[in-house]
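In: sharing a model that was predicted from the sequence below.
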Amino acid sequence: MDHPTPAGIAYLPHIPTPESIIFSDFDGTYLLPSPNPERTPATDALESYLQQECLPQRLLFGWITGSSLDNVAQKSMRYSLRLWPHFIAGALGTQLWMFSQEHGAVQEPMWEQRMTESGFSQEKTDTIVAALSRDGIRLVAQASHNQGPRKVAYYYFMDTPERDARAKERTLQLVEDFGLTVHFARCGVGVGDPNNCYDVDFTPRGSGKKAIVDHLLSIWNIPQDRTAAFGDSQNDKTMLDTVAHGFVVANAEESIKQDHYTILQAPGPAGILDGLRHITANSQPQHLAQP
């Protein structure tokens, strides 16, 4: 894959011996969707905090997102982001890149080998979708910007609870037979998805947000009690459940707020900043609310 970083983006300093790691969703969490994309004071404050505090706190920060790296780059330009984090796991954790001032942009080799050797193919997903169609289960392909090199994205429009359960069960059975992974998550209307449907994303076996968290904790030897994550939707649940401290921003879906996570009273980057201050300084932030 070519170098993914758009012009004008800075990197954080390399952390030689990281002690903590923070994961964040991108769309709807770090980046608030807007019909008129623009840089906000909340983004300024969050980027400044990361530049000032990550190295002294020995803190790694990164995004795990359903968006591909190309899509992240395009959105970064549209919203005038000036900083990329230490790592980006794109296309539901099927891509993994590391970034630092000292080493530039580097594709994580062990993860790339794992994905390359997974046996994932478009042909397999096409066969699964055709089999579902024969069973009366219709998946609708998502737009090209929601696809990835090893992620094939569809919508499933909700029917009766019984038919929805049958569709999910049949899909899980087929991906098991073909050695793939499928991710079901209620669509986020706030990020441009249709109403009353599920994201159905086919990816390699062993990929996904939880798998990325586990892999990065392993390669950096960071204990689980030194981890936190920020999200806004059911698509983030496996990531939030894997870390010690799970936060949801104020603009999160109501369904994810019903779980046991800490609910932040500020949306998007302002909520992330309050959560980071709470984690790193053990302070009582202005916008932090307990579940």
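Out: Received, thanks. If you're wondering where the values come from, they're calculated on a predicted model, not measured in any experiment. Numbers count the residues shown, from 1 in each chain.

In: from here on, just use CA atoms for contacts and neighbour counts.
Out: Will do.

In: tell me where the stretch 151-291 of the chain has helices.
Out: For the stretch 151-291 of the chain, the helices defined by DSSP state H, counting those that start in this stretch occupy 161-178, 209-220, 237-242, 254-257, 268-281.

In: could these go into JSON lines alongside distance to residue 32 and mean neighbour count?
Out: Shown next, in JSON lines, are those (distance: least, CA to CA, whole Å; neighbours: other CA atoms under 10 Å):
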{"stretch": "helix 161-178", "distance to residue 32": "30", "mean neighbour count": "15"}
{"stretch": "helix 209-220", "distance to residue 32": "20", "mean neighbour count": "17"}
{"stretch": "helix 237-242", "distance to residue 32": "19", "mean neighbour count": "20"}
{"stretch": "helix 254-257", "distance to residue 32": "16", "mean neighbour count": "16"}
{"stretch": "helix 268-281", "distance to residue 32": "6", "mean neighbour count": "22"}
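
In: want to compare, so here's the second one:
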Amino acid sequence: MTAELLLISDLDDTFLGDREALRRFSEFFPDMKEQLAIVYASGRFFETVKDDVRTTPLPEPLAVIGGVGSEIRSFPEGELNQNWVERISNKWSAKKVREILADEADVKLQPEKFQSDFKVSHFLRGGSQEQLDRIQAKLFDAGVNASVIYSSDRDLDFLPEGVNKGTAAAFIARELGFDQDHVIVAGNSGNDAKLFEHDFYGIVVSNAHEQLKQYADLHRVYLSPHARADGVRDGLRHWIGKLINES
């Protein structure tokens, strides 16, 4: 890698959601293209992210973390990272997760386009921590080791234990040759929270959910006064000179 820094960022309502802000970012990015590599970390899967890169001014990434961390694919080829697959496969069965949750009245399975071998997604409105803990215990008692990720007071994702955007980000950063002092993460919602738990430098955009804004108290996290792509741009300006000067 020739770039000195790696940005790992969420897409929806972080980079995307304001066309003019994204246009401003696309005008700003060429000046730092040699210094900064990008990986996108999305709740969505590779093909829809690839469509976004093709149809918007989004910079082209090195890789895409998809399905809330359940897959990592190279860009633009879409080749699945088999090292990650091997790492997350232990004691996991998407089919069994579906079967166990079938009798949960408040939990509704999302459409098939949001499912994969390593991610089972449901809708749950107004779920409590007590309910989430009970569901996780139910899975554990059935022999399924699963991470339970609840975000936006609506999206309930089940992934192999320990799998989330943060662990996937740490994995791909190491594979690409970046240590934690040369990684910046950005996000806006609950499923981005794990990105901020690996001592990376962080950017929380102003339109972030309150669940994520609490991470702004951490010493390496910057809460931008700007929203979406403007916030990412502002956050990079905040961090990038400091980090490159310290390199």
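Out: Great, that's in hand. Bear in mind that the values here come from a model prediction, so they are computed numbers and not experimental data.

In: same list (the helices of the stretch 151-291 of the first structure) but as a markdown table, adding distance to residue 73 of the first structure.
Out: Listed next are these as a markdown table, based on distance: least, CA to CA, whole Å:
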| stretch | distance to residue 73 of the first structure |
| --- | --- |
| helix 161-178 | 30 |
| helix 209-220 | 19 |
| helix 237-242 | 22 |
| helix 254-257 | 27 |
| helix 268-281 | 18 |
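
In: so which of those helices is nearest residue 70 of the first structure?
Out: With CA to CA, the closest approach to residue 70 of the first structure among the helices of the stretch 151-291 of the first structure belongs to helix 209-220: 18.2 Å.

In: tell me where the first structure has strands.
Out: Ranges of strands in the first structure, per DSSP state E, are 10-11, 20-24, 59-64, 83-84, 87-90, 95-100, 104-107, 140-141, 152-157, 180-186, 197-204, 227-231, 245-248, 262-263.

In: quick one: the fifth one aligns where in the second structure?
Out: Translated: strand 87-90 of the first structure. Counting by TM-score structural alignment, strand 87-90 of the first structure falls onto residues 63-66 of the second structure.

In: how far off centre is the matching stretch?
Out: Centroid separation between stretch 63-66 of the second structure and its chain, computed with CA atoms, centre = their mean, to the nearest Å, is 8 Å.

In: what residues does that stretch touch?
Out: Among residues not part of stretch 63-66 of the second structure, those counted as contacts by CA atoms under 8 Å, 6 or more residues apart in numbering are 38-46, 49, 71-76, 165, 168-169.

In: again, but for stretch 173-181 of the first structure
Out: So stretch 173-181 of the first structure is contacted by 119-120, 124, 128, 182, 202-207 (CA under 8 Å, 6+ apart).

In: top of the residues you listed by neighbour count?
Out: Most neighbours among the contacts of stretch 173-181 of the first structure, by other CA atoms under 10 Å: residue 203, with 30 neighbours.

In: that one reaches residue 182, doesn't it?
Out: Yes - if you go by CA atoms under 8 Å, residue 203 of the first structure and residue 182 touch, sitting 6.2 Å apart.

In: next one: the residue located most distally from the centre of the second structure from residue 186 of the second structure, what distance?
Out: Going by CA atoms, centre = their mean, the residue of the second structure most distant from its centre is residue 103, 29.2 Å out. According to CA to CA, to the nearest Å, residue 103 of the second structure and residue 186 of the second structure sit 36 Å apart.

In: from residue 95 of the first structure, how far off is the residue positioned nearest the centre of the first structure?
Out: Residue closest to the mean C-alpha point of the first structure, counted by CA atoms, centre = their mean, is residue 65 at 2.4 Å. When distance is defined by CA to CA, residue 65 of the first structure is 10 Å away from residue 95 of the first structure.

In: over to residue 237 of the first structure?
Out: 19 Å.

In: next one: the equivalent of residue 139 of the second structure over in the first structure from residue 263 of the first structure, what distance?
Out: In the first structure, residue 139 of the second structure lines up with residue 175, judged by TM-score structural alignment. To residue 263 of the first structure, residue 175 of the first structure is 34 Å away according to CA to CA.

In: and residue 78 of the first structure, how many neighbours?
Out: 13.

In: which outside residues touch stretch 23-43 of the first structure?
Out: Contacts of stretch 23-43 of the first structure (CA under 8 Å, 6+ apart): 61-65, 67, 78-81, 190-191, 213, 227-232, 236, 249, 251-252, 267-270, 272.

In: now the buried members of those.
Out: 61-65, 67, 79-81, 190, 213, 227-232, 236, 249, 251-252, 267-270, 272 (16 or more other CA atoms under 10 Å).

In: neighbours around residue 144 of the second structure, how many?
Out: Residues contacting residue 144 of the second structure under the criterion other CA under 10 Å number 21.

In: likewise residue 282 of the first structure?
Out: The tally of other residues near residue 282 of the first structure (other CA under 10 Å) stands at 10.

In: could you tell me the end-to-end distance of stretch 78-90 of the first structure?
Out: The straight-line separation of the ends of stretch 78-90 of the first structure (CA to CA) is 18 Å.

In: which one in the second structure is aligned with residue 256 of the first structure?
Out: Using TM-score structural alignment as the criterion, residue 256 of the first structure maps onto residue 212 of the second structure.

In: measure the counterpart of residue 170 of the second structure in the first structure to residue 208 of the first structure for me?
Out: Per TM-score structural alignment, the equivalent position to residue 170 of the second structure in the first structure is residue 214. Distance from residue 214 of the first structure to residue 208 of the first structure, counting by CA to CA: 10 Å.

In: equivalent analysis for residue 138 of the first structure, please.
Out: 23 Å.

In: again, but for residue 86 of the first structure
Out: In terms of CA to CA, residue 86 of the first structure sits 18 Å off from residue 208 of the first structure.

In: higher neighbour count, these two?
Out: Between residue 86 of the first structure and residue 208, residue 208 has the larger neighbour count (other CA under 10 Å), namely 26 against 23.

In: right, and the more buried one touches residue 95 too?
Out: No - applying CA under 8 Å as the test, residue 208 of the first structure and residue 95 come out as separate, 10.0 Å apart.

In: skipping adjacent residues, who's closest to residue 139 of the first structure in space?
Out: Nearest-residue entry for residue 139 of the first structure: residue 156, 5.1 Å, with adjacent residues in sequence omitted and distances by CA to CA, 6 or more residues apart in numbering.

In: corresponding residue for the one you found in the second structure?
Out: Alignment note (TM-score structural alignment): residue 156 of the first structure maps to residue 124 of the second structure.
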